[in-house]
Every structure is written in C-alpha cells, then in structure tokens.
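Enquirer: Pasting the sequence and the predicted model now:
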Amino acid sequence: MSLKRKLLSAAAIAPFVFVLLPASTAHAHGYVSSPASRQAQCAARVVSCGAIQWEPQSVEGPKGLRSCSGGNAGFAELDDDNKGWQVTPVGRSLNLTWRITAAHATSTWEYYIGSTRVAVFNDGGARPGSTVNHTINLNGYSGKQKLLAVWNIADTANAFYSCIDINVS
C-alpha cells in the first residue's frame, strides 16, 4: 500500500477512534461529599448509577429548581427516591461538606427539606476553596428526610444541586 493510501486510510478512521474513546471526567463545579450525597454514593459505587458516577460534580441547572438532578435528564436517576440511597443518621445539627472542583463566584448556598428552606448562607460573590462547610439546624424535623443542597453561582443563571438522605433523631 502506498504512503498516500495509508495516510488517507488513517484520516478516514480517525473520527471513529475518537468516538470510541471514553469521555474524560469534567473538571468543574461541586457536590456535597459529607454526609454522602446521592451523587457521592454513585461516585463511590455504593449505589449503581449511570453517567453521574464519573461526574458527581456536574449536577448543574438553572437556579430555582427543587430536583436532585438539577433538571438534567442525564442525571434523572438522582430524583428516584426508591433507588436504595444510603440514609445517614444525624442529630438536630448537621455538618455538611461540599467538595469544590471549580471555584465559581458564589451568591448563596441554600438548603431545603421539601419546599421549606431550612438554611441559607450568603457568600456575596466570594470564591470558595476546595471545600466548604456549613452547619444546618434541623430543629423541627425528625425521621427520614431528603435534604436538597443548592449552590447558587453569582455570575451565571445556574446553580449546582445535591441531595442527601438523612434520618434526623
């Protein structure tokens, strides 16, 4: 085979090779790592999940949503309350840690149980470090609850979403 034919063959095959290569993990954003959020459980293979296991930090969607998936159809399994999520026993005070992989300017961090906002922290545009810690007061709640954590970005219309299954005693 001539050199010209070899080069043409290689050029014809190249696009298919890139399609078959695994996608790299996105290097952006953040999620609640402790207690283990639903996407943290997926990443640790505690619960069998799809694409979110490789991108736990990528649950991003428009601000104002109340879903674990952030409205992202590719991560819809995070909205499934019957998937077998591990439930973390907690007291009336809950310490949470966000793992940050890209430090976006932050307006607020919000926490919801059902439709009730149980805490808000205003960062006024500050950029977080590699972790962010918050303590949430859970007085008035007991039993199994789903806590929605929302990181509202200051300079975009988006937020990052993370759900944590807890049992308040």
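Expert: On my side now, so go ahead.

Enquirer: only C-alpha atoms for contact and neighbour calcs from this point on.
Expert: Noted.

Enquirer: List the buried residues for the helix or strand where Ala149 lies?
Expert: Ala149 is part of strand 143-153, with elements assigned from DSSP states H and E. Taking 16 or more other CA atoms under 10 Å as the basis for neighbour counts, the residues of strand 143-153 that come out buried are 145-153.

Enquirer: and here's the other structure:
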Amino acid sequence: MPTRTGLAIAGAIAVLAPVAVALPAHSHGYTTNPPSRSSRCATGEVANCGPIQWEPQSVEGPKGFPAAGPRDGTICAAGDRRWAPLDDPRGGTWPAARMTSGVVSSFSWRFTAPHATTSFRYFITRNGWNPAQPLTRAALEPAPFLTRAYNGTRPGSTATHQGTIPAGKTGRHLILAVWDIADTSNAFYSCADVQLG
C-alpha cells in the first residue's frame, strides 16, 4: 500500500510534468533567402568561417536593436566572438544574391527550433555605405523596410515574408534580418549580402 509521502511525490510529479513539457524549446534560425552569411558558410560556399559552419542557426544576441543589441562592428555575429568571421567584410567580397529594389521579394528563414516570436524586422544599408567595413548602425537605414509582427505566436520550421526593398537602392547592399523572441531577452541576427539591379 502506498505511503502518504509516496502519494505526495506522485501527485507532485503529475502536476509538474505538464509544466516541464510546456517550457519553451531553445530556438535557433537563420535566413536562407537571400542566403545569410552563416548559410553560405554552412553550405561550404564560403570557407574559413570558423565554427559557424556547423551552427548557422546560432547567431543569437541581446534584443532591442537598434537602440540596444550587439555593438557596432559585431552586429552580424550578434556580438558573439565565436561567430566573428560573420563580421569580417572580406574586403566587400562576400557572395551576393541578385535582387531588385522596388518590387515585391521573398525573405525566408529556416528554424531548427521555433520560438514564441515578437516580430521579424529587415533593415538595409544606406546608399554610399562602405561594404569593406564591418556593419554599423550608421551604415543602415534607421527604420526597417519590412516588419512582420507575430504577437507571441511560433513560426513553423520555415517562414517567408513578402516585402519590397526601397526603390532607388542599387549596387551592393547588406540586409540585416532580426528575429525578436517574445519570451527571452534575445534576438537572432542574420546578415545577407545582396546585389541590387
């Protein structure tokens, strides 16, 4: 016959088990269209990337960008020194996806563990920025050109957002995608090099 202590323990387990299952999973993700620097490293298109080649989904840092978040010069690596090769502009020679400004385009993410989401925001560099320098806030337009609010819902294993790169953008640019997580103090940062026609 079970003891009172045994019944109390069994009851506590029954109450706590659903809570443990409901805890949020560790989230990770990166942009695949246009391909992010971490994606290009993971596919082997770009060499000498360091450990990001095995963890393209792990570029996570403090949220609150642009008022807070990673400091200038470390934005593409989310302020994490392990991913520092993503901040190296390589003399402006990262492979760049061809896109067209002024028309609707697709912006896609791949997730290894979706998370409750506040929003996805996409920033682009100003005309005349220097692609041979690490990314800074001053190099970016001050407001995102595309924002998708999720209000705490979770994306699936992928997400695609439709948006328009501002007309008048031509030549080499960098798109910074920021995935703001709703229930942690972090965000994911994804830098993609583009060539605008």
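Expert: Done, it's in. None of these values were measured; they are calculated from a predicted model.

Enquirer: Give me the TM-score for these two chains.
Expert: These two chains, once laid on top of each other, score a TM-score of 0.80 by TM-score structural alignment, normalised by the length of structure 1; 143 aligned residues with a CA RMSD of 1.5 Å.

Enquirer: re the thing from before, could I get the buried residue list for whichever helix or strand comes after the strand holding Ala149 of structure 1?
Expert: Elements were assigned by DSSP H and E; along the chain past strand 143-153 of structure 1, the next helix or strand is strand 158-168. Within strand 158-168 of structure 1, the residues that qualify as buried by neighbour count (16+ other CA under 10 Å) are 158-166, 168.

Enquirer: for Ala77 of structure 2, what are its contacts?
Expert: Ala77 of structure 2 makes contact with 59-60, 83-87, 189, according to CA atoms under 8 Å, 6 or more residues apart in numbering.

Enquirer: Tell me the secondary structure at it.
Expert: Reducing the assignment at Ala77 of structure 2 to three states with DSSP: H, G, I helix; E, B strand; the rest coil gives coil.

Enquirer: which non-adjacent residue is nearest it?
Expert: Take Ala77 of structure 2 and drop its neighbours on the chain: the residue closest to it by CA to CA, 6 or more residues apart in numbering is Trp83, 5.1 Å away.

Enquirer: What's the match for that neighbour in structure 1?
Expert: Matched across to structure 1, Trp83 of structure 2 falls on Phe75, judged by TM-score structural alignment.

Enquirer: ditto for Tyr189 of structure 2
Expert: With TM-score structural alignment as the criterion, the equivalent of Tyr189 of structure 2 in structure 1 is Tyr161.

Enquirer: Wait, that match touches Leu148, no?
Expert: Yes: with contact defined as CA atoms under 8 Å, Tyr161 of structure 1 reaches Leu148; the gap is 7.1 Å.

Enquirer: can you map out the strands along structure 2?
Expert: Secondary structure of structure 2 by DSSP state E: the strands cover 28-33, 60-62, 97-99, 104-113, 117-124, 146-149, 158-164, 171-181, 186-196.

Enquirer: so can I have CSV of those showing distance to Ala22 of structure 2?
Expert: Conversion of the strands of structure 2 to CSV gives the following (distance: least, CA to CA, whole Å):
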stretch, distance to Ala22 of structure 2
strand 28-33, 18
strand 60-62, 22
strand 97-99, 39
strand 104-113, 14
strand 117-124, 16
strand 146-149, 23
strand 158-164, 21
strand 171-181, 17
strand 186-196, 20
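
Enquirer: so which of these comes closest to Thr43 of structure 2?
Expert: Nearest to Thr43 of structure 2 among the strands of structure 2 is strand 28-33 (10.9 Å), distances taken as CA to CA.

Enquirer: Compute the inter-axis angle for the closest one and strand 104-113.
Expert: Relative orientation of strand 28-33 of structure 2 and strand 104-113, computed by axes from the mean of the first three to the mean of the last three CA atoms, to 10 degrees: 150 degrees.

Enquirer: now what about stretch 76-88 of structure 1, what contacts it?
Expert: With CA under 8 Å, 6+ apart as the test, stretch 76-88 of structure 1 has contacts from 35-36, 38-39, 41, 47, 49, 67-69, 144, 163-167.
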